[in-house]
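Chemist: Sequence below, structure please.
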Amino acid sequence: MTGPSPLLQSLPEAHRTRLLTLARSRSFPAGCRLFDEGGDADRFWLIRQGEIALDLHVPGHPAPVIETLGPGQQLGWSWIFPPYRWHLGARTLDSVETWEFGAIEVRELCVAEPGFGYELMKCCAAVIADRLQATRIRLLDLYAPHPGGAG
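Modeler: Coordinates of the predicted model:
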């Protein structure tokens, strides 16, 4: 991992330790489809090594890559909100090492320990805001009219 996860850095030490008790080490080969837009969002990952492309389903077109995530970044926030469906798709660009967290376990911990839940949700909200901004910028880049285009 090139640097600690912002999520882990942001959590107070006791909460970070508590969250990591739920982590499972997972490896994925290059080209592995992790999830598709609309699928069950039942987990999330902290990327330790490798890169993952987030893409968006566009009917009749290849799925454009919206953002590329790498070491230290969190993959997945759709597990937080019902109906727990992925808002984008994801695939590995190379060999990837992660810590994987089961959504049900983490949500139950958030309910059982409100202080933990509040801190975790603040961290996840920052990820959501960043991801939405990146998506907006990428979609503008892909679909906005460009000056000097054919006309």
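Chemist: make it CA atoms for all contacts and neighbour counts henceforth
Modeler: OK.
Chemist: packing partners for the top helix by length along the chain?
Modeler: Assignment by DSSP state H gives helix 114-143 as the longest helix of the chain. Helices and strands touching helix 114-143, by 3 or more CA pairs under 8 Å, 6 or more residues apart in numbering; DSSP states H and E, are helix 6-10, strand 65-69, helix 103-112.
Chemist: List the buried residues for it?
Modeler: 116-117, 119-120, 123-124, 127, 131, 135, 138 (16 or more other CA atoms under 10 Å).
Chemist: One more, so I can put them side by side:
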Amino acid sequence: MTKAIKLLTALPPPQRERLMELARETSFAEDTRIFEAGGTADCFWVIRSGAVTLDQQVSPLQRITVASLGAGDLLGWSWLFPPYRWDFGAEAFSPVRAYEFEAAAVLRLCDEDTALGLTLVRYVAEILAHRLEMTRGQLMERHALARRSLY
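Modeler: Modelled structure (predicted):
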């Protein structure tokens, strides 16, 4: 399995500095819903401390956790791809401190500095690939457990 990509440490220092000029410090109390699936994805966060769970609503009364994120992790990638709607929901599992980035400002910066834009998209793609790999592993484990319980 590949190692998780931490966006801010992965960016070269000059590009990280340009991106961080757009950052705003924010925090979320434990159990705060940060966003809901289907909502407008107009920002993203890099978690500084705490934990966030990504979840999927499977029934009106039940959500399942699909991933847990912590310090250094990117929270939110739907701002980068049309139709700019969250694919999952997110909730603060503990008190969270994060850097918040307004998507429109970051996209303008990427248009102005195409090298930064390419680097940012490349790292977000690596993050998505890693998360997909992790999810695939979880599905394989669940499938194996389900098969064993049948016999």
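Chemist: returning to that earlier point: rebuild the helices and strands packed on helix 114-143 of the first structure as JSON lines, extending it with mean neighbour count and distance to Gly151 of the first structure.
Modeler: Formatted as JSON lines, these follow (neighbours: other CA atoms under 10 Å; distance: least, CA to CA, whole Å):
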{"stretch": "helix 6-10", "mean neighbour count": "17", "distance to Gly151 of the first structure": "45"}
{"stretch": "strand 65-69", "mean neighbour count": "18", "distance to Gly151 of the first structure": "27"}
{"stretch": "helix 103-112", "mean neighbour count": "15", "distance to Gly151 of the first structure": "49"}
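Chemist: Any idea which of these gets closest to Ala30 of the first structure?
Modeler: Ala30 of the first structure lies closest to strand 65-69 among these, at 13.8 Å (CA to CA).
Chemist: Report the mean deviation for that closest one after fitting onto the second structure.
Modeler: Once the two models are superposed, strand 65-69 of the first structure sits on average 0.6 Å from its counterpart in the second structure (mean CA distance after the TM-score superposition for the first structure).
Chemist: Name the next helix or strand downstream of that strand, please.
Modeler: Using DSSP states H and E, the helix or strand that follows strand 65-69 of the first structure in sequence is strand 74-75.
Chemist: Superpose on the second structure and give me the mean offset of the helix or strand following that following strand.
Modeler: Going down the chain from strand 74-75 of the first structure, the next helix or strand is strand 89-92, by DSSP H and E. Compared with the second structure after the fit, strand 89-92 of the first structure shows a mean deviation of 0.5 Å (mean CA distance after the TM-score superposition for the first structure).
Chemist: Tell me the counterpart residues of strand 89-92 of the first structure in the second structure, please.
Modeler: Using TM-score structural alignment, strand 89-92 of the first structure corresponds to residues 89-92 of the second structure.
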